[in-house]
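Q: Task: produce atomic coordinates for the following.
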Amino acid sequence: MAITNGTNGTNGAHKRPINIAGCSGGVYDRKRAIHDMARNEPQVDVITGDWMSECNMTLRGSDKRDKINKKQLSAVGSAYEPYFLEELDHAIPWLAKNNIKVCVNAGASDVEGLAEAVKKLIIKHGVDLKVGYVDGDDVTDAMFELLKKGEKFPNLPAGKNIQDWGFDPICAQCYLGGTGIAECFAGSADIVVCGRVADASVTVGAAIWWHGWKRENVQELAGALMVGHIIECSTYATGGYYSGFKDLGINDTDMGYPIAAIDHLGEAVITMEKRKHGLVNTATIASQLLYEIQGPYYYNSDVTAQIENVKLEQVGENAVKVSGVQGLPPPPTTKVGITAKGGYQAEFHFFLTGLDIEEKAKMIERQTLASLGDHVKKFSYLKFQIAGTVPEDPQSQDEATVDMRIFAHLMPQSFVKETAHLPDGTVVDIPTPTLTQEFPFDQPTYNTHNLVDLSSFGPTTRAPLGYVVMGRSGDKSSNANLGLFFRHDDEYNWLRTLLGVEKLRELLGKDDKGKAIDRCEMPNIRAVHFLLRDHLDRGFNAASGYDSLGKNLCEYIRAKKVDIPNKFLERGRI
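A: Take a look at the predicted model:
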């Protein structure tokens, strides 16, 4: 499908790159982000933002269904993310003045309601901006239809069928691509709001519109997809979540948002807001590239990106070129998030101080279980946990105190009916891709093919892995991903030889769940990537651990001691 009225003609080869800024990585990102970008960076063409997560998909979707069931349709408006309106309000005059477009997925479960609210803000400011919206991500009815036909909806972390879940689904949202967004921009929209388009799809949609790409341009689409992945979490790409954060010095309090200049080939140079704190180098970009991926294939409704040979090149101060992504057709299926009401959860904390912490904790556990009596059988999950240790000869009461926590718990693309609603009222049906490719359920996994003799690296000293290795970790449902990478080329063979799956299990220690771990390598960025399947205890909405999003897994592994070649340590610790 070619996008109608594409701005730049055949493949856009004769036009400049499109400048896309990523200004939100979550519901409560910086309130002035869109305003600052629109005012201070007039060269930006499109400001994007990701407001959606598994958390608010569940909250907004179930809220909408509750109101529909109670016939309170007029109250559905709270099923979008109202905080976006606060962010957009003060930016509107600058968007109009500098001719900057906006695309976000803050529509959650009421995208039409958000579109109407945006129109009211525009009228308030007295400017001429047009609004379009994309819907079709609510696939609740299609889900129930497929369930009746025996569809198993295997979950991504473990492949378990929905029939074995033990809960009754109430709503479902699928992850849309960027084609509907491109249609809205081509139909003269200045602001496009969406429901559950995938995080990176707002960037893909803007690039499709600008360059006039077709669905067959899988190479270009794949490049834009990975650039969108890098900038969709706001300042994470500019040092906001970076193992080498000490490189920032004290310039870490007003982090700049990333800006990607995507050319007609789908390659991009990523920079950042001027006169802001932060840093764009190959390490900050590699950190975000490795975040939340599930292996060498990155799936989307528009395209599949194969990223084993991705390249990052420093091309200037705070400027990194991203290339080397291989484009493949999208899968015939798309990811769907299914929500059910699973009961309640609660936690209670004791602060234990001084000597005999373990004995004190055991006493509290015995007392708690005794007071619960037979009621303990009603819990689906009950966990007693100690966080922290008391040092020898503590110098303050705070140093001698630890936290004891008690925690308790009482679809195919052909079924997706995506539509783009243009500012003039035209509704454009977005057909599903005709060019698709089947992929195995499990991604490729392997240990190092060509092992190197570790003794060849010379004498070693036992030290934390993080002295020489950077990395990033995150979540997708209950999976955790972990990417580790080196600063120097000659250190990579040591890392990939050392870090096989069994070595990672050793480093995990008590946190090894004994479940499957996938592994792959990305030699051009000197990285080893692991996918820890079902590591996060049912995912964010049900997880019982502190690190329910998997973001601190990397820092835990970097703190573990291994035998590191002295010549690496002599280069200075990270």
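Q: Please count neighbours and contacts with C-alpha atoms only from this point.
A: Fine.
Q: now residue 348: how far from residue 363?
A: 15 Å (CA to CA, to the nearest Å).
Q: check contacts around residue 258.
A: Residue 258 makes contact with 21, 22, 23, 231, 234, 235, 237, 238, 270, 271, 272, 273 under the criterion CA atoms under 8 Å, 6 or more residues apart in numbering.
Q: now do residue 127
A: By CA under 8 Å, 6+ apart, the neighbours of residue 127 are 93, 96.
Q: Quick check: which element contains it?
A: Following DSSP states H and E, there is no helix or strand that holds residue 127.
Q: Look up how far residue 424 lies from it.
A: Counting by CA to CA, the gap from residue 127 to residue 424 is 17 Å.
Q: okay, the contacts of residue 258 in JSON lines with distance to residue 160, secondary structure and neighbour count next?
A: Formatted as JSON lines, the contacts of residue 258 follow (distance: CA to CA, whole Å; DSSP: H, G, I helix; E, B strand; the rest coil; neighbours: other CA atoms under 10 Å):
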{"residue": "21", "distance to residue 160": "38", "secondary structure": "strand", "neighbour count": "31"}
{"residue": "22", "distance to residue 160": "35", "secondary structure": "strand", "neighbour count": "32"}
{"residue": "23", "distance to residue 160": "36", "secondary structure": "coil", "neighbour count": "29"}
{"residue": "231", "distance to residue 160": "32", "secondary structure": "helix", "neighbour count": "32"}
{"residue": "234", "distance to residue 160": "33", "secondary structure": "helix", "neighbour count": "26"}
{"residue": "235", "distance to residue 160": "35", "secondary structure": "helix", "neighbour count": "28"}
{"residue": "237", "distance to residue 160": "34", "secondary structure": "helix", "neighbour count": "33"}
{"residue": "238", "distance to residue 160": "37", "secondary structure": "helix", "neighbour count": "31"}
{"residue": "270", "distance to residue 160": "39", "secondary structure": "strand", "neighbour count": "28"}
{"residue": "271", "distance to residue 160": "42", "secondary structure": "strand", "neighbour count": "25"}
{"residue": "272", "distance to residue 160": "42", "secondary structure": "strand", "neighbour count": "24"}
{"residue": "273", "distance to residue 160": "44", "secondary structure": "coil", "neighbour count": "19"}
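Q: For stretch 248-262, buried residues please.
A: Across stretch 248-262, burial judged by 16 or more other CA atoms under 10 Å covers 252, 255, 256, 257, 258, 259, 260, 261, 262.
Q: please give me the structure for this one as well, since I'd like to look at both together:
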Amino acid sequence: MTRRPVRIANFSGYLGDRHGALDEVMAGDAVDVLVGDYLAEVTLASLSARHRADPAKGYVGYFLGQIRPHLAAIAERGTKVVTNAGAFHPAGLAEALRAVISTEGLPLRVAHIEGDNLLPHLAELREAGHDLAHLDTGAPLASWGAEPISANAYLGGRGIAAALEAGADIVICGRVTDASLTSGPAAWWHGWAEDAWDALAGAVLAGHIIECGPHATGGNFTGFAVIPGGSANVPGALRPGYPLAEVAADGSSVITKHADHPGAVTVDTVTAQLVYEIQGPDYLNPDVTVHLADVRLRQAGPDRVEVSGTTGSAPPPTTKVALFAPIGHQIVMTAYLTGLRIAEKHALLAAQIRDLAAPGVEDLDVTLLGTAAADPRSQWEATVPVRIMATAKERAPLEYANFAARVNALFLGSVPGFFIDTAAAPALAPQPRIEYWPGLLPLEAVEHRAVLDDGRRIGIAPPKITQGFAGQPVQPEPAPYPSGRTERAPLGRIAFARSGDKGGNSNVGVWTADPEAWPWLRAALGTDAIRGLLPETADLEIVRHEFPHLRAVHFVLRGLLGVGGSSNLRVDQVGKAVGEYLLARVVDIPVELLDRRPATAG
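A: Below is the predicted model of the structure:
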């Protein structure tokens, strides 16, 4: 007998997300499963350093404070909870949570997932011939020249499903894929076989859409101004709600939100998250390869978007391993320049900082952020921030006396209009600089286990069927659009965008809500056009794909983020603003498209 769709609600999209979100979700509509995602790649970098200093701090401690007030209601309702807040120490968080549950006298069973932590086994893996080749370059880990302090394999959702099947009420994970927090419970709920590829693929996509919380309900959205939930004077939602996925037995889903919560769920808010941080039409997961080419989105009602057409096939034989290693130290300061001749002032200030830098400083970046307004109407319209970042192998060149104090000593002898915010916390000491290595490892080399409340361990065998991944499909460059009357206007007049990061690559998805604008958009955004619109990509490899059913063009900008968001010198280290930058570029747009642009466009 086919079960009804499982209702899965997100309550966290990253470490530091809205702390009271779980309170909001618990007061919202009834759901079957609550899922909380805390682990972005840059989060792993910071947590790895913290875990190295104190192994007891390897998990997200504040999760305990979030969930404790709701444990009684969770027990009463029979709601399941799945989270990756266990980070580097899921057993530790599970133990701490069991202690809280015991104090409350509640009958909740906590399981945790293990097997992702490969740090103790790196030497053994190398001896077995696993070189943990870099995902993008193919270089072996031995060529890195850095000593990892963490190494975590991305696990799928089958361990989560096994723990729930064995009676767990709360499942604490470490590094499972973000989407597995949803696909695991869906597989448990519907009893899917390991090779139910289409159903699994649909659940993975649903998980991808809700994993970043308000990203699917109007947060970080080009069309933010039309999202309800603000005030008469401020467009957009003040606190967009968190999304739900209703995942059916065939893997199709409806994305929605709690009825009385601010925000909106539309085809465009869902498209924004669908094209976010993917690498092309094939989306790889340890349980299934998800094929996105034929995905359809349909507005099925107010704040309800139906997701269908997802297909799946066997997963690849490998999974990603996130390795982090300290490669030195870094310090960041912010200063300001004011008035006329900003470019010349910036040039002299940068030269002065380079002149005073102590021996041993490796990279020094002095970036001007923006331009001053012409005929400014306030001092702040005439003011431009300057971000100063320095790196060094050793700590000494970046100690206060050797760097920040020297920058602060420039005020009387540098350019006019140069100042710092004396009320802000000063940069006094350098921080560790952590580098990322995304390696590949056969799934059969990972010992994936679910550990139950009573200590029993359930081994999760590697997939019986896998298929090699030869790379994303190659698509031809678009043909030119027929010439006609055009007007110079920002691309954002008729298009939306969202961008993000995967290792050293930034990805940008651009789409239009107007079917009539799609032929022009796809023709206008070829690879060469992107190089012209984003000069930073001039020497980079750009991979381009089209999603006609979404009216979207997707780009992977390889190497824009260096080797990863935790160690590059960019101000936007993880590429979250690249899409909005692209939309701000002025292009030649057919006049007839500007005349009919949808009300939701930027």
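Q: picking up where we left off before, out of the buried residues of stretch 248-262 of structure 1, which are inside helices?
A: Using DSSP state H, no member of those sits in helices.
Q: Closest one to residue 404 of structure 1 out of these, please.
A: Nearest to residue 404 of structure 1 out of the buried residues of stretch 248-262 of structure 1 is residue 252 (CA to CA; 32.3 Å).
Q: Can you find the partner of the closest one in structure 2?
A: The equivalent of residue 252 of structure 1 in structure 2 is residue 237 (alignment by TM-score structural alignment).
Q: Help me confirm that that match comes into contact with residue 221.
A: No: between residue 237 of structure 2 and residue 221 there is no contact under CA atoms under 8 Å: 10.7 Å.
Q: what are the ranges of the strands in the stretch 251-400 of structure 2?
A: In the stretch 251-400 of structure 2, the segments counted as strands under DSSP state E, counting those that start in this stretch are 253-257, 282-284, 289-291, 296-301, 304-308, 311-313, 318-338, 361-368, 383-392.
Q: what stretch of structure 1 does the second one fall on?
A: Taken onto structure 1 by TM-score structural alignment, strand 282-284 of structure 2 occupies residues 297-299 there.
Q: what's the offset of that stretch from the middle of its chain?
A: Here the centre of stretch 297-299 of structure 1 is set off from its chain's centre by 13 Å, with CA atoms, centre = their mean, to the nearest Å.
Q: got a list of contacts for that stretch?
A: Stretch 297-299 of structure 1 is contacted from outside by 304, 305, 306, 307, 330, 331, 443, using CA under 8 Å, 6+ apart.
Q: Give me the number of neighbouring residues for the aligned partner of residue 338 of structure 1 in structure 2.
A: Matched to structure 2 by TM-score structural alignment, residue 338 of structure 1 sits across from residue 323. Neighbour count of residue 323 of structure 2, defined by other CA atoms under 10 Å: 25.
Q: One more: residue 508 of structure 2?
A: By the measure other CA under 10 Å, the count of residues near residue 508 of structure 2 is 28.
Q: Next up, identify which helix or strand it is on.
A: Judged by DSSP H and E, residue 508 of structure 2 forms part of strand 505-511.
Q: quick one: that strand to structure 1 mean distance?
A: Following superposition, strand 505-511 of structure 2 is found to deviate from structure 1 by 0.4 Å on average (mean CA distance after the TM-score superposition for structure 1).
Q: Reformat the strands of the stretch 251-400 of structure 2 into a markdown table and put distance to residue 144 of structure 2 next to each item.
A: What follows is those, written out as a markdown table (distance: least, CA to CA, whole Å):
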| stretch | distance to residue 144 of structure 2 |
| --- | --- |
| strand 253-257 | 42 |
| strand 282-284 | 25 |
| strand 289-291 | 29 |
| strand 296-301 | 42 |
| strand 304-308 | 41 |
| strand 311-313 | 33 |
| strand 318-338 | 10 |
| strand 361-368 | 18 |
| strand 383-392 | 18 |
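Q: Give me whichever of those strands is most buried.
A: strand 253-257 (a mean of 26; mean count of other CA atoms under 10 Å).
Q: Which strands or helices does that strand pack on?
A: Here strand 253-257 of structure 2 touches helix 197-210, strand 243-247, strand 304-308, going by 3 or more CA pairs under 8 Å, 6 or more residues apart in numbering; DSSP states H and E.
Q: Residue 592 of structure 2 corresponds to which position in structure 1?
A: Residue pairing (TM-score structural alignment): residue 592 of structure 2 is matched to residue 567 of structure 1.
Q: Identify the residues contacting that match.
A: Residue 567 of structure 1 touches residue 458, counting by CA under 8 Å, 6+ apart.
Q: Now it: which helix or strand?
A: helix 566-569.
Q: what does residue 34 of structure 2 give?
A: Per DSSP H and E: residue 34 of structure 2 is located in strand 33-36.
Q: still on that earlier bit, other SSEs contacting the following helix or strand past the strand holding residue 508 of structure 2?
A: Moving toward the C-terminus from strand 505-511 of structure 2, the first helix or strand encountered (DSSP H and E) is helix 518-524. For helix 518-524 of structure 2, the elements it packs on are strand 552-558, judged by 3+ CA pairs under 8 Å, 6+ apart.
Q: Could you check the angle the strand it packs on makes with strand 505-511?
A: Computed with axes from the mean of the first three to the mean of the last three CA atoms, to 10 degrees, the direction of strand 552-558 of structure 2 lies at 170 degrees from that of strand 505-511.
Q: Where does strand 552-558 of structure 2 end up in structure 1?
A: With TM-score structural alignment applied, strand 552-558 of structure 2 matches the range 527-533 in structure 1.
Q: quick one: what's aligned to residue 267 of structure 2 in structure 1?
A: Residue 267 of structure 2 maps onto residue 282 in structure 1, by TM-score structural alignment.
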